[in-house]
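Chemist: here are the coordinates; sequence isn't available:
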């Protein structure tokens, strides 16, 4: 059975950690746009050079470049029977683009999974991570701003998928193993 999944969640909800664990358990690739950017830059690909043009001057990578990168990655043989997207789509326009990418391949998304995390739990978690990783710019104000940006730009994606009956929500607070167990059970319940 195919598993074509999108993982949603605010900064600090544990998307990166859970994406790898869930993808491994399901035998599908975890595809992170951040990883795609880095791999294309390192590989000197035409898309990587475009990404570097923007990131080197501190600009956001335009949707068109991100969309092309995701399209290219989803066309790889290891994603033929499933994937877990982490960090894409980031806005409603990218939802439409993902729909088109999948339609061109003759497949559809199976499920969007949203990791829910209370900001009052996430903020201290991100402050601790910033301290451990030496991210001096990750102050409480910056973190709260990132959470606000997520709520404005990315959270509406959940509403789109809910309207299609493709959204399941999972509590992301707790031990990592417990969250993984909840995620896998939720996916199993939603799509079998």
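Modeler: The structure has been received and is ready for your questions. Nothing here was measured: the structure is a model prediction, and the numbers come from that model. Residues are numbered from 1 along each chain as shown.
Chemist: Please make it C-alpha for all contacts and neighbour counts, starting now.
Modeler: Will do.
Chemist: residues of stretch 26-38 that come out buried?
Modeler: Neighbour-count burial for stretch 26-38, with 16 or more other C-alpha atoms under 10 Å as criterion, is recorded at 28-33, 36-37.
Chemist: roughly how far is that stretch from the heart of the chain?
Modeler: 9 Å (C-alpha atoms, centre = their mean, to the nearest Å).
Chemist: just to revisit the earlier point, from the buried residues of stretch 26-38, which land in helices?
Modeler: By the criterion of DSSP state H, membership of these in helices covers 33, 36-37.
Chemist: Quick check: the two most widely separated of the buried residues of stretch 26-38?
Modeler: 28 and 37 (19.7 Å; C-alpha to C-alpha).
Chemist: Quick one: the helices in this protein, in order.
Modeler: 15-26, 33-43, 46-55, 63-74, 92-104, 119-133, 140-149, 155-163, 176-191.
Chemist: so residue 28 makes contact with residue 80?
Modeler: No. Between residue 28 and residue 80 there is no contact under C-alpha atoms under 8 Å: 9.3 Å.
Chemist: Comparison target below:
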């Protein structure tokens, strides 16, 4: 099972990916985690990524694509994987398609969690308030202004992936505003 989850920040992609990894024994591949692991392991691509990051620059698509390719070749990905946060752009999606074709594998589905952005902002505000009330700490970017910026960046850069994957027939949409169990059941139905 090889999947991509699409949806804006706060849509529930991480929650659903975790449930699927537990059920099917396949890893959830987060771009940030893969990048940090490659740097820590001092792989050739990890060393190049570290040099770019140390210079205060963004890691190029070519480096990110290579890190994803290396990670997909890992033994724990033999039964499949869930990509979360990658691809972020249509050029990355095209590179992923070429990479997977070169490995003789393909995606089983791209699942987009459709959500109401205004409701997501309200959810985030409630979650932050509850965390603070419980004496917890919140991330510096867990505030309405930062969250709205992340949503705008998603709309600009990542939302076009919906159209890209719709043309391939791989895109399946799920109402991400439903409760967790309902979303899980709908994803299960899509994958069966």
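Modeler: Received it, and whenever you're ready, just let me know what you need. Just so it is clear, the model here is predicted, and its values are computed rather than measured.
Chemist: sorry, back to before: looking at the helices of structure 1, which is nearest to residue 110 of structure 1?
Modeler: Of all the helices of structure 1, helix 176-191 comes closest under C-alpha to C-alpha, at 7.1 Å.
Chemist: Show me what the closest one packs onto, helices and strands only.
Modeler: helix 15-26, strand 111-116, strand 167-171 (3 or more C-alpha pairs under 8 Å, 6 or more residues apart in numbering; DSSP states H and E).
Chemist: Which residue numbers in structure 2 does the longest one align to?
Modeler: It refers to helix 15-26 of structure 1. Residues 13-24 of structure 2 are where helix 15-26 of structure 1 lands when matched by TM-score structural alignment.
Chemist: Buried residues in the matching stretch, which are they?
Modeler: 13-14, 16-17, 20.
Chemist: That stretch vs structure 1, mean deviation?
Modeler: Here the mean offset of stretch 13-24 of structure 2 against structure 1 after fitting is 1.7 Å, by mean C-alpha distance after the TM-score superposition for structure 1.
Chemist: Identify all contacting residues around that stretch.
Modeler: With C-alpha atoms under 8 Å, 6 or more residues apart in numbering as the test, stretch 13-24 of structure 2 has contacts from 5-7, 26-28, 82, 84, 113, 180, 183-184.
Chemist: likewise stretch 109-129 of structure 2?
Modeler: 2-8, 10-13, 138, 142-144, 147-148, 151, 162, 165, 170-177, 187, 191.
Chemist: ok, back up a step: tell me the one of the ones in helices among the buried residues of stretch 26-38 of structure 1 nearest residue 100 of structure 1?
Modeler: Nearest to residue 100 of structure 1 among these: residue 33, at 17.7 Å, using C-alpha to C-alpha.
Chemist: how about that closest one, what does it touch?
Modeler: By C-alpha under 8 Å, 6+ apart, residue 33 of structure 1 lies in contact with 66, 70, 85-88.
Chemist: again, 6 Å this time
Modeler: Residue 33 of structure 1 is in contact with residue 87, counting by C-alpha atoms under 6 Å, 6 or more residues apart in numbering.
Chemist: do you know how far residue 153 of structure 2 is from residue 8 of structure 2?
Modeler: 9 Å (C-alpha to C-alpha, to the nearest Å).
Chemist: more crowded one of those two?
Modeler: Neighbours were counted for residue 153 of structure 2 and for residue 8 using other C-alpha atoms under 10 Å; residue 8 has more, 24 against 13.
Chemist: do you know how far the more buried one is from residue 114 of structure 2?
Modeler: From residue 8 of structure 2 to residue 114 of structure 2 the distance is 8 Å (C-alpha to C-alpha).
Chemist: Kindly report the same for residue 170 of structure 2.
Modeler: 16 Å.
Chemist: With respect to residue 191 of structure 1, which of the helices and strands packed on helix 176-191 of structure 1 lies nearest?
Modeler: It is, among these and with distance given as C-alpha to C-alpha, strand 111-116, at 7.5 Å.
Chemist: Report the aligned residue range of structure 2 for that closest one.
Modeler: Counting by TM-score structural alignment, strand 111-116 of structure 1 corresponds to 109-114 in structure 2.
Chemist: Count the neighbours of residue 115 of structure 1 for me.
Modeler: 22.
Chemist: From residue 43 of structure 1, how far off is it?
Modeler: With the distance defined as C-alpha to C-alpha, residue 115 of structure 1 ends up 32 Å from residue 43 of structure 1.
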